[in-house]
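Asks: Sequence first, then the predicted structure:
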Amino acid sequence: MRLSRRSALLLLAFGVWSWLLWPTFIRNVWDGERSWSAGAPTAYLIVHLVIAFVSLALGTAIGVLGWRGYRASRR
């Protein structure tokens, strides 16, 4: 399957966007009032960290597909 150059750039932009957005989200959740209770992580923190790390993994995979599609469209 071949991606159009436009689709490949969209996927690549999504991957970059994920890496710009989610690390900030992780820092904000980590420092939040609801994230810790008596020094122990709360369910709120754990759930949001799982969401963020899954989103980073998917963003990375989508970005790699976009990069490969972009490189293939240049040939």
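Replies: Right, received. Where do you want to start?
Asks: C-alpha from now on. contacts and neighbour counts both.
Replies: Will do.
Asks: contacting residues around stretch 7-14?
Replies: The contact list for stretch 7-14 (C-alpha atoms under 8 Å, 6 or more residues apart in numbering) reads 59, 62, 63, 64, 65, 66, 67, 68, 69, 70.
Asks: gap between the fifth one and residue 3?
Replies: Looking back up the chat, that one is residue 65. 9 Å (C-alpha to C-alpha, to the nearest Å).
Asks: Common neighbours of those two, please.
Replies: With C-alpha under 8 Å, 6+ apart, residue 65 and residue 3 have no common neighbours.
Asks: another one to put next to it:
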Amino acid sequence: MVISKTAARFLVVAGVFNVVIWPRFAKAIVDDDRAWSGERWHSTPQAFFWVHAVLITTAIVIGLGVLVVGVRAHRSASASSSR
């Protein structure tokens, strides 16, 4: 499969976006009172916390995958255009 430089750049931007944005969202979830049964980090995490932890982890892993594909595609497109 051949990916254009423009598509590769889009994948890199999408990957970076996911890697930057989702950890910030994770902080917001940790700070939310619905995530804990009592005091933050000193009480039992609730379902709200675990559901979002799974979603955030999945999004970051997919974002990293997209980033890797984008970087590899961009390198490949750059190498083939310089020949």
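Replies: Ah, there it is. All figures in this text were calculated on a predicted structure; none of them were measured in a lab.
Asks: among the contacts of stretch 7-14 of the first structure, which ones are buried?
Replies: The neighbour-count criterion (16 or more other C-alpha atoms under 10 Å) marks 59, 62, 63, 64, 65, 66, 67, 69, 70 among the contacts of stretch 7-14 of the first structure as buried.
Asks: Looking at the second structure, name the residue matched to the second one.
Replies: Same thing as residue 62 of the first structure. By TM-score structural alignment, residue 62 of the first structure lines up with residue 66 in the second structure.
Asks: residues contacting its match?
Replies: Taking C-alpha under 8 Å, 6+ apart as the contact definition, residue 66 of the second structure lies against 11, 12, 14, 15.
Asks: same check, this time on residue 53 of the first structure
Replies: By C-alpha under 8 Å, 6+ apart, residue 53 of the first structure has no neighbours at all.
Asks: does the closest residue to residue 19 of the first structure other than its chain neighbours sit in a helix or strand, and which one?
Replies: Excluding the flanking residues, the one nearest residue 19 of the first structure by C-alpha to C-alpha, 6 or more residues apart in numbering is residue 56, at 6.6 Å. If you go by DSSP states H and E, residue 56 of the first structure is part of helix 43-73.
Asks: Relative to the second structure, what is the average displacement of that helix?
Replies: Compared with the second structure after the fit, helix 43-73 of the first structure shows a mean deviation of 0.3 Å (mean C-alpha distance after the TM-score superposition for the first structure).
Asks: buried residues in stretch 7-24 of the second structure?
Replies: Neighbour-count burial for stretch 7-24 of the second structure [16+ other C-alpha under 10 Å]: 8, 9, 10, 11, 12, 13, 14, 15, 16, 18, 19, 22.
Asks: could I get those residues as CSV with secondary structure?
Replies: Formatted as CSV, the buried residues of stretch 7-24 of the second structure follow (DSSP: H, G, I helix; E, B strand; the rest coil):
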residue, secondary structure
8, helix
9, helix
10, helix
11, helix
12, helix
13, helix
14, helix
15, helix
16, helix
18, helix
19, helix
22, helix
